[in-house]
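Colleague: Mind looking at a prediction? Sequence and model below.
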Amino acid sequence: MKTNDVSIRKMKHTDFQLMAQWLSTKEVLEFYGDVNAPFTLQQVKDKYEPRVNGAIPIIPYIVELDNMPIGFIQQYKLSKEEQEKLDYPAHFNIYGMDQFIGIPSLYNKGIGAIMVRLMLDYIAHHTDAEIILLDPAVSNIRAIRCYEKCGFMKVKKINDEANWLMEYRRR
């Protein structure tokens, strides 16, 4: 997946050290993890190795800018149980996405919107997704603005009103 200078490739085992670095950054952990609990390299391996190996159905990717790794994105199909918890009928094909830019100096440059649009396009052409969901923290105004720019709509607050459930419907 590529547009302009931004590309997305599948995560590899050699990316774990970089993920550990990003997941130890206060600005990343503010909305993707816990600021008081940075990830160790072993925690990254434990979490992402099964995904890289295809052992679980969450597909992780690395986002690159001019061939330099700058962020992370993943996509997955929601289970029927997860869909029902969110009040979606089981007959819909619903996918989820999670993402972050790992280098804070690259925030507010439009890169997030490019990577989200690239993944939306990929999911639209390579899956049976009818709806794609995100759940940003209510306080993550920058991300919410980005997602709305990409066509996501706020549906409702979830997780004790800490997150927005946002959806993108394929047209």
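Modeller: Perfect, thanks for sending it.

Colleague: When you work out contacts or count neighbours from here on, use the C-alpha atoms and nothing else.
Modeller: OK.

Colleague: residue boundaries of the helices in the chain?
Modeller: Taking DSSP state H, the helices of the chain run over residues 16-22, 26-29, 41-52, 80-85, 111-126, 141-149.

Colleague: And those: which comes nearest Gly71?
Modeller: helix 16-22 (8.2 Å; CA to CA).

Colleague: Now do the contacts for the spatially most central residue of the chain.
Modeller: The C-alpha lying nearest the average C-alpha coordinate of the chain belongs to Asp98 (CA atoms, centre = their mean; 1.7 Å). Remark: with contacts taken as CA atoms under 8 Å, 6 or more residues apart in numbering, Asp98 is in contact with 73-75, 134.

Colleague: let's bring in a second model and compare:
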Amino acid sequence: MNITFIPLAKSHFPLLIKWLEAPHVKLWWDQDIQWTPELIREKYGHYVDGRKLIDNSHGELAQKPIYAYIICLNDIPIGYIQYYNVYDFLREQGHDLSELPNSCAGLDLYIGEIEFLGKNVGSKALILFLEQHVFQKFDYTFVDPDVTNTAAIRAYEKAGFMKIKGTKDEIWMIREK
């Protein structure tokens, strides 16, 4: 099993549409959005350049680093993974992250190709990605899967993440370098 990570490119956008509209991904990602080529370009176009545009507190757009990759298994694209400084982006639920360590990445991933689910590919990819990419810049990594997403929680636990807190909607998990 040869897992590699390719930086996100515009040529991957059709894959993102396919994956983000797949029922097993849609269950956890952007349920209220119907992805189109235009929406993918709008959201992920800057990710290709390693940045995300956000509204700052003054109503202006600011740029923050984000690192987006395609997960490949034996050179076949099977999923998406990204990381960023957890303090650069507000959580969708508005939770206060101040109790997290200073050098902490936030991480999101999904396996888009359904035939690779349940085969430990996600946890293996995660371990490799942390070593090759995230822990080159950060000392900790934070994830916050939905409390009902037991497959993701198991994959994170297999990759060494520990539960640190729970809300009614999320499990907070962290892994140290």
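Modeller: Ah, there it is. Note that the structure is predicted; figures quoted are calculated from it, not measured.

Colleague: can you tell me which residue in structure 2 aligns to the residue nearest to the centre of structure 1?
Modeller: Under the alignment (TM-score structural alignment), Asp98 of structure 1 maps onto Asp108 of structure 2.

Colleague: can you tell me how far the residue nearest to the centre of structure 1 sits from His91 of structure 1?
Modeller: Distance from Asp98 of structure 1 to His91 of structure 1, counting by CA to CA, to the nearest Å: 23 Å.

Colleague: Next: Glu130 of structure 1.
Modeller: Counting by CA to CA, the gap from Glu130 of structure 1 to His91 of structure 1 is 10 Å.

Colleague: which of these two has more neighbours?
Modeller: Glu130 (15 against 8; other CA atoms under 10 Å).

Colleague: For Trp29 of structure 2, grab the count of nearby residues.
Modeller: Residues near Trp29 of structure 2, counting by other CA under 10 Å: 17.

Colleague: returning to that earlier point: preserved in structure 2, out of the contacts of Asp98 of structure 1?
Modeller: Retained in structure 2: 73-75, 134, out of these (criterion both residues aligned by TM-score structural alignment, their matches' CA atoms under 8 Å).

Colleague: Closest one of those residues to Asp87 of structure 1?
Modeller: Asp87 of structure 1 lies nearest to Leu134 out of those, by CA to CA, at 14.6 Å.

Colleague: Next up, the contacts around the aligned partner of that closest one in structure 2.
Modeller: Aligned by TM-score structural alignment, Leu134 of structure 1 pairs with Val143 of structure 2. Val143 of structure 2 makes contacts with 106-108, 172-174, as judged by CA under 8 Å, 6+ apart.

Colleague: What of Tyr84 of structure 2?
Modeller: Counting by CA under 8 Å, 6+ apart, Tyr84 of structure 2 touches 65-67, 105-107.

Colleague: Could you do Ser24 of structure 1 as well?
Modeller: Contact analysis of Ser24 of structure 1 by CA under 8 Å, 6+ apart lists 37-40.

Colleague: Try it again at 6 Å.
Modeller: When contacts are counted by CA atoms under 6 Å, 6 or more residues apart in numbering, Ser24 of structure 1 touches 38-39.

Colleague: Can you tell me what it aligns to in structure 2?
Modeller: Counting by TM-score structural alignment, Ser24 of structure 1 corresponds to Glu21 in structure 2.

Colleague: Ile59 of structure 1 too?
Modeller: By TM-score structural alignment, Ile59 of structure 1 lines up with Tyr67.

Colleague: Neighbours of its match, how many?
Modeller: Residues within reach of Tyr67 of structure 2, counting by other CA under 10 Å, total 20.
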